[in-house]
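Participant: A predicted structure for the sequence below; I have some questions about it.
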Amino acid sequence: MANMTATRQPVPWTAPTATDPVATTVRLPGSKSMTARALVLSAIADGPSTLRGPLRARDTELMAAGLRGMGAHVSTVDDNRWVVRPRPLRGPAHVDVGLAGTVMRFVPPVAGLASGPVTFDGDPQARLRPLGPLVRALRSIGVRIDASDAGGLPLTVHGTGEVTGGEVVIDASASSQLVSGLLLAAAAFEKGIVVRHVGPPVPSAPHLRMTTQMLRAAGGAVDDGTPDVWAVQPGRLSGREWGIEPDLSGAVPFFAAALVTGGQVTLLGWPRSSTQPVDRLRQLLHQMGGEVTLGTDGLTVRGTGSVHGLDADLSDVSELTPVIAALAALADSPSRLHGVAHIRGHETDRLSALSQELTGIGADVTESHDGLEIRPRRLRGAVFKTYDDHRLAHAAAVIGLAVPGIELNDVACTSKTMPEFPALWSAMVAGQ
């Protein structure tokens, strides 16, 4: 088994404090979720595909490299136009998953279609991320996999060039990606697939809708009409042009800056209709004191000068939890965030990390099994650990707008989804 990825050196960073309301427009890279799905669907399609406006970041480059290693032609030379030409998939190959849930959960089902062994491993923390349900599901439809004693990374998929498919029962309460990974590759299985979820609710439902919508756009026959059941018929997917939307999750800290400073931030290029959960985000920001409008120039958030606490079930938009928690720590009333027990298995245990770091700067935080209660207090500058987690870095940056002396022990972790983040953030605060 190949060695895990070498440790990256941390880059300390002092979050800039805003002296005036921010007023800016930002044009952000493409959605990580859409880029990852488009790459997988393109790699198993019948013809070439292009991705317009993809996200170039660590997660998506690892995805491209993994598919390329198995034989697909993936050209990422042009930042704004990636080209994928499917080829027969083969091993031996090695996939470095880094710390990317999309890579570790979307690529193993594709590796079952390869001829030969494909090994998977990544950053040390990646070995702790939930993968066992996917491994068991793939074994149940005829894929031979060697996994760690814990049922996850490092693992080897012994591809035979075909996957039988059929019916799968899975507990996907730890991550919707466990279902999406099976569905994305299923049209190439001999019998397609029927996935039945049994267990607590599957989180991040908008991401599952994105998966089924993109599958249909590629020509896949998908039935998701029965709750907790998804069926994909065997068939051929078509190569196509994918227009990748701006990354809504990446925009959230910038929108939060409008609330914290009483300013205005516009995300340029936002589509009239979206596969991302913009309506839910609009509702949350409105509850916390923001005004959200969609105009011809993009999606605009205006702060009203106050940030309000809220009681919110974030199970469908759990990626937003760190930034919402940061806003809650700066609010004028207490907040209760719940429904996100599964984010303990993300890049780090996000609930524990948020509780510890917010407490460390003066907030009054109670951690529950599935969320946080945050009672605002006077905050103070201190070192804010990011735990190699880009969302924790975003949360720290938001707090730093209002609290001088917030020092991130590592801002380079933002390269996972937005390498430009420190520069974009500093420029926004400086009014550039």
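Facilitator: Ah, there it is. All values reported here derive from a predicted model rather than from experimental measurement. Residues are numbered from 1 along each chain as shown.
Participant: Please make it C-alpha for all contacts and neighbour counts, starting now.
Facilitator: OK.
Participant: which residue ranges form the helices in this structure?
Facilitator: For the chain, the helices defined by DSSP state H cover 32-43, 58-69, 101-111, 132-140, 177-186, 205-217, 248-261, 278-287, 321-329, 350-360, 390-400, 421-430.
Participant: can you put the ones you listed in CSV and add mean neighbour count and distance to Gly165?
Facilitator: Below are the helices of the chain laid out as CSV (neighbours: other Cα atoms under 10 Å; distance: least, Cα to Cα, whole Å):
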stretch, mean neighbour count, distance to Gly165
helix 32-43, 25, 17
helix 58-69, 23, 21
helix 101-111, 26, 10
helix 132-140, 20, 8
helix 177-186, 26, 7
helix 205-217, 19, 17
helix 248-261, 26, 33
helix 278-287, 16, 34
helix 321-329, 26, 35
helix 350-360, 20, 34
helix 390-400, 27, 35
helix 421-430, 17, 41
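Participant: try this one next to it:
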Amino acid sequence: MTESPVHPALWPAPVAAGAVDATVTVPGSKSVTNRGLVLAALSSEPGWLRRPLRSRDTLLMAEALRTMGVGIEETAPSSDAATAGADGGGGEAWRVIPAGLHGPATVDVGNAGTVMRFLPPVAALADGPIRFDGDPRSYERPLDGVINALRSLGARIDDDGRGALPMTVHGGGALDGGAVRIDASSSSQFVSALLLSAPRFNQGVEVRHVGSALPSMPHIRMTVDMLRSVGAQVDTPESGGEPNVWRVTPGALLGRDLIVEPDLSNAQPFLAAALVTGGRVTIPDWPERTTQPGDALREIFTAMGGSCELTEQGLTFTGSGRIHGIDVDLSEVGELTPGIAAVAALADSPSTLRGVAHLRLHETDRLAALTKEINELGGDVTETEDGLHIRPRPLHGGIFHTYEDHRLATAAAIIGLAVPGVQVENVATTAKTLPDFPALWTGMLGEATAPARRG
């Protein structure tokens, strides 16, 4: 776990004075937006992304593609409430105009896994060197799977043997492609990274995962679905292929008009608020069918004591006033772990969260961070080999450090609903994927917020 810096301004997490009753419009999916940007940049004709997420991770992706020569034009959101869409700004769209990829260029990945992993294969198709650098934590995140795979497919990469950032990809204007074996057990993004650019490889690609169980499979399914939507031919284990093998045929990608779904993982803290307060929250435009991991919240939070209804208007989740512990395998939906752990710390019985050892390699070591921060508020959380065991205890206020991890910050806000005095260090880190979180949070609470206590 990386050390959190000396804390900037502390955000007092609001305490709910009663049951919430709100409709919260969640911005677009980061995962869909960044995959859509990459595919549009590699297409043979211009395309559109409508209702894209504007957050640190997606703006880093857009700027990185621009540095390599891709045109990305942003239309201003409409101020007319009648045209407002699921982006919360109404009518915003990005027009992506493919161009010859070229260097020299420098890409700032920040601490965005999608940028640091999805763009090296794109850079291998560029004409000239592309340097990748980012936040200090990005140097610690695994990238060896992508680097080694690209080298075996014909790319030249200088990383001084680190298998991590910073590094330079020396693009030759094309990449042979072909068959490659990788261990993607530390991140499913290794697979997605190769698949997204594979239609532009001379031979396409055959990716064979050879490690232990793959985490976050819904994200690979998202990649495959989005590839097929722009005309790529993809064979997968689900379509009758070999287990742990994905094949992409070389070919042109079509420009599309993509409407970005709301980010269902970012809906988690708002649904959790209904569960914690025994209230009701509606998320508009929740898709009936989706590959987003956040869709699992319907089942998980229902098992923890709520109920939900999906209609044409969206998903309405209602808390019962009771929170139950849960024993659940989160290997496919690991990013939901911090929010589930926060709710579990307020439950009426213990919880075991399994299958998420890979979270030790995320924005921070999420398992160690959750254990330390919840325990410092009086909790009883134990790390296991692949997850957390949480025994609910009466909690008290205190500083909840976030380690520059957006999901630690939203987990702290969830606990703060029921525990007075929780102060969230660096709540601004939520801008990584969820801009204006504090305003969305207080807006949801409305009159269900306890009055501020005077000093």
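Facilitator: Yep, that arrived. As the structure is a prediction and not an experimental result, all values here were calculated from the model.
Participant: Aligned counterpart of Phe320 of the second structure in the first structure, please.
Facilitator: Wrong residue type there; residue 320 of the second structure is Ser, not Phe. In the first structure, Ser320 of the second structure lines up with Thr304, judged by TM-score structural alignment.
Participant: before we move on, what about Leu440 of the second structure?
Facilitator: That one, Leu440 of the second structure, aligns with Leu424 by TM-score structural alignment.
Participant: still on that earlier bit, for the helices of the first structure, give me a markdown table that also has distance to Asp297 of the first structure.
Facilitator: Putting those into a markdown table (distance: least, Cα to Cα, whole Å) gives the following:
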| stretch | distance to Asp297 of the first structure |
| --- | --- |
| helix 32-43 | 22 |
| helix 58-69 | 27 |
| helix 101-111 | 31 |
| helix 132-140 | 41 |
| helix 177-186 | 32 |
| helix 205-217 | 24 |
| helix 248-261 | 15 |
| helix 278-287 | 16 |
| helix 321-329 | 25 |
| helix 350-360 | 34 |
| helix 390-400 | 24 |
| helix 421-430 | 18 |
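Participant: closest one to Gly122 of the first structure among those helices?
Facilitator: Shortest distance between Gly122 of the first structure and these, using Cα to Cα, is found for helix 101-111: 8.7 Å.
Participant: what range in the second structure matches that closest one?
Facilitator: The aligned range for helix 101-111 of the first structure is 113-123, by TM-score structural alignment.
Participant: now do stretch 158-172 of the first structure
Facilitator: Stretch 158-172 of the first structure maps onto residues 170-184 of the second structure, going by TM-score structural alignment.
Participant: contact partners of the matching stretch?
Facilitator: For stretch 170-184 of the second structure, the surrounding residues in contact (Cα atoms under 8 Å, 6 or more residues apart in numbering) are 101-103, 123-130, 145, 149, 152-158, 190-191, 198, 200-212, 214.
Participant: Just the buried residues of these.
Facilitator: In terms of neighbour count (16 or more other Cα atoms under 10 Å), the buried residues within those are 101-103, 123-130, 145, 149, 152-153, 155-157, 190-191, 198, 200-201, 203-209, 214.
Participant: Among those, which lie within strands?
Facilitator: Using DSSP state E, the members of these that fall in strands are Asp127, Gly128, Pro129, Ile130, Arg156, Ile157, Val205, Glu206, Val207, Arg208, His209.
Participant: roughly how far apart are the fifth one and Ala341 of the second structure?
Facilitator: Pointing back at Arg156 of the second structure there. 42 Å (Cα to Cα, to the nearest Å).
Participant: tell me the contacts of the spatially closest residue to Pro77 of the second structure that is not a sequence neighbour?
Facilitator: The spatial neighbour of Pro77 of the second structure that comes closest, neighbours along the chain excluded (Cα to Cα, 6 or more residues apart in numbering), is Glu92 at 4.3 Å. Neighbour list for Glu92 of the second structure: Arg50, Arg51, Pro52, Glu74, Thr75, Ala76, Pro77, Ser78 [criterion: Cα under 8 Å, 6+ apart].
Participant: No more questions from me, cheers.
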